[in-house]
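**Q** sharing a model that was predicted from the sequence below.
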Amino acid sequence: MKTGGGRRRLVFGALLAAAICAPAEAQETGTLIQRKAAQIQDRGKNAARLTMESFAQCLVSRSRGRVTKFAEMRVDDAAYGKYLRSLFDAAGDACLSGGQLQFNSVVFRGTVFQALYAAEFPTADAPVEFSTVASSGYRARYGDAVPDAARSALALEQFGECVARADGAGVRALLGANANSSDETARFNALVPRFSACIPKGETLAFSKIILKGALAEGLYWLSKAAESGAPAAP
């Protein structure tokens, strides 16, 4: 839905406050713990989020090639939805220890990019400064006229890329914080000044923590790939 700038920022501010300022239920800090299979979390309002992030980590560790193929697909590709669902279904037996997860394409995409970034850029010398990178190249995949089927996904990615370009170190630190920890909440709050300036023009973006973190992960991932490959320098 398109809105004027004032309305867009008002809606964003209310949603962001709800997503970030809720008190954390757990107080763990540090990097995410890699698990062979996700354990269903049956308590707490963020149980599904914790389980989904562990599930995505397992998927990336077991099927990196298939996940990389998915990451390269355009969202409006006729095969995109089927391929994404196939990744989710195929990983069920290996990556979920009992119970069921509900499939949500936006949430699943975001958690996969979190896990993919962690797998491909695990060391402290990963790029976090992108002033010399002219473009990640991701937006160019869709040409001048963005298809309706890709508009929301592209808006989230461009938002994440904008924030990552403004504060790559801050985004990387957020991605390394445990889900639902006080550390994660603090790192979200530290990035708030970057967020409102990065909403794509004409878009209203609704955020939960898991969707917001996924968007930031995808944006940082594509900028990091561009920096790694020696993308053309900014003028």
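**A** Cool, got the structure. Numbering: from 1, shown residues only.

**Q** okay, CA-based contacts and neighbour counts for the rest of this
**A** Will do.

**Q** number of residues surrounding residue 119?
**A** By the measure other Cα atoms under 10 Å, the count of residues near residue 119 is 14.

**Q** before we move on, what about residue 167?
**A** 17.

**Q** any figure for the gap between residue 169 and residue 22?
**A** Applying Cα to Cα, to the nearest Å, the value for residue 169 to residue 22 is 24 Å.

**Q** residue 97 versus the most centrally placed residue in the chain, what's the distance?
**A** Taking Cα atoms, centre = their mean, the centroid of the chain lies closest to residue 214, which sits 1.5 Å from it. If you measure residue 214 against residue 97 using Cα to Cα, the figure is 23 Å.

**Q** starting at the chain centroid, how far to stretch 61-80?
**A** 15 Å (Cα atoms, centre = their mean, to the nearest Å).

**Q** ok, and the closest non-adjacent residue to residue 39?
**A** Closest residue in space to residue 39, ignoring its immediate chain neighbours: residue 97 at 5.3 Å, by Cα to Cα, 6 or more residues apart in numbering.

**Q** next, the one to line up against it:
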Amino acid sequence: MNAAFALSLLAIASAAAAQAPDKEVRLGSRLPVKIDKRAQDAAQVREVHQRFGECVVKKHYPEAIAYLLNHPTVDEDDREGRKLVRKLADGACLVAAADIGPGGVVMTLPDDTMRYALSDTLVRREFAAAPLTDLDRVVRLAHPSLDPAEFEPKPGKKLSQKELAELAANRGKEQARIYLSQFGECVVRVDPVKSHALLMAPVNSPAESAAFAALKPRLGECVVEGRTLELNKTIVRGTVAYGYYRLAKAPRSAAPLAPGTPQ
């Protein structure tokens, strides 16, 4: 099935740090003056993700690159991709990244969280000097595609209402994943300078908050009419990092693409 490869790793962390990214306060929400426990927990999770990415890239640099550039989807038939995921899902790195205190818990890296963390680290490692300037020479990136047959009952098999609902939910998740991948590429293309500034800023820093505020007006340019996205800081920064790294590594044409050529 063309679906994100969810990871669950045993880590030493507090229950607060194990909270999933979708519990974040949404980007643009007003935070109260007093400490918001939910936002505080989400901030801790984001820092764990960044430290995890840094550790994995340090230990498995070639594998991280191969995973990001050659395996946008890892399905059951992708033996090489699954092998890479097993190596990159480094439990020791997650234990070290979640250095918050005793009490073993299972911390989940859902959907494309690991992909986002690795991309963020690699952009800062390889492309810190200056923003991309030649994106008019790069054709549109390849993104995962949806196979409707994967989300329909097998011939001759009757499913319960619950099973049909699960298929529909999984299809929706995969559609959202594809859309987010396209969204990240679009954001980088419309404003590579502000995208670069965001990725260079430390997570949860004043510089990052300023970079999010500067980039926010451009996000609407990449929302396709009729579609909706729930965005938080983890998702926006992550998909921008993934799009940025792939665009930075993509082949360049000798001259800018002709008008009308997909970009």
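**A** Right, received. Where do you want to start? All of these numbers come straight from a predicted model, not from anything done at the bench.

**Q** one step back: need the contact list for the residue nearest to the centre of structure 1.
**A** Residues in contact with residue 214 of structure 1 (Cα atoms under 8 Å, 6 or more residues apart in numbering) are 107, 109-114.

**Q** now do the SS call for residue 146 of structure 2.
**A** coil (DSSP: H, G, I helix; E, B strand; the rest coil).

**Q** for the stretch 101-250 of structure 2, which segments count as strands?
**A** Using DSSP state E, counting those that start in this stretch, the strands of the stretch 101-250 of structure 2 run over 104-109.

**Q** ok, which stretches of it are helices?
**A** Taking DSSP state H, counting those that start in this stretch, the helices of the stretch 101-250 of structure 2 run over residues 113-126, 161-190, 192-200, 206-219, 233-249.

**Q** any chance of the ones you listed in TSV, with distance to residue 139 of structure 2 too?
**A** Formatted as TSV, the helices of the stretch 101-250 of structure 2 follow (distance: least, Cα to Cα, whole Å):
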stretch	distance to residue 139 of structure 2
helix 113-126	20
helix 161-190	11
helix 192-200	15
helix 206-219	21
helix 233-249	9
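
**Q** could you find the counterpart of residue 174 of structure 1 in structure 2?
**A** Counting by TM-score structural alignment, residue 174 of structure 1 lines up with residue 198 in structure 2.

**Q** my guess is its match contacts residue 213, does it?
**A** No: shown here, residue 198 of structure 2 and residue 213 do not form a contact pair, counting by Cα atoms under 8 Å, at 9.6 Å.

**Q** returning to that earlier point: residues in contact with the match of residue 174 of structure 1?
**A** 208, 211-212, 215, 237.

**Q** from residue 249 of structure 2, how far off is it?
**A** In terms of Cα to Cα, residue 198 of structure 2 sits 19 Å off from residue 249 of structure 2.

**Q** and the counterpart of residue 122 of structure 1 in structure 2, how far is that from residue 223 of structure 2?
**A** Per TM-score structural alignment, the equivalent position to residue 122 of structure 1 in structure 2 is residue 128. From residue 128 of structure 2 across to residue 223 of structure 2, the span is 27 Å (Cα to Cα).

**Q** who has more neighbours out of those two?
**A** residue 223 (17 against 13).

**Q** who's in contact with stretch 124-139 of structure 1?
**A** Applying Cα under 8 Å, 6+ apart, the set of residues contacting stretch 124-139 of structure 1 is 154, 158, 164-165, 167-169, 172, 222-228, 231-235.

**Q** please repeat the previous calculation with a cut-off of 6 Å.
**A** By Cα atoms under 6 Å, 6 or more residues apart in numbering, the surrounding residues in contact with stretch 124-139 of structure 1 are 165, 168-169, 222-224, 226, 232-234.

**Q** repeat for stretch 155-173 of structure 1
**A** Stretch 155-173 of structure 1 has contacts (Cα under 6 Å, 6+ apart) with 128-130, 194, 198-199, 215-216, 219-220.

**Q** so where is stretch 108-116 of structure 2 in structure 1?
**A** Using TM-score structural alignment, stretch 108-116 of structure 2 lines up with residues 102-110 of structure 1.

**Q** how about residues contacting that stretch?
**A** By Cα under 6 Å, 6+ apart, the list of residues contacting stretch 102-110 of structure 1 from outside reads 211, 214.

**Q** what residue in structure 2 is paired with residue 209 of structure 1?
**A** So residue 209 of structure 1 corresponds to residue 233, using TM-score structural alignment.

**Q** what's the burial count for the closest residue to its match other than its chain neighbours?
**A** Leaving aside its sequence neighbours, residue 233 of structure 2 sits nearest to residue 27 (Cα to Cα, 6+ apart; 6.0 Å). Residues near residue 27 of structure 2, counting by other Cα under 10 Å, number 16.

**Q** checking residue 27 of structure 2 next. Helix, strand or coil?
**A** coil.

**Q** can you tell me the closest non-neighbouring residue to residue 223 of structure 2?
**A** residue 183 (7.1 Å).
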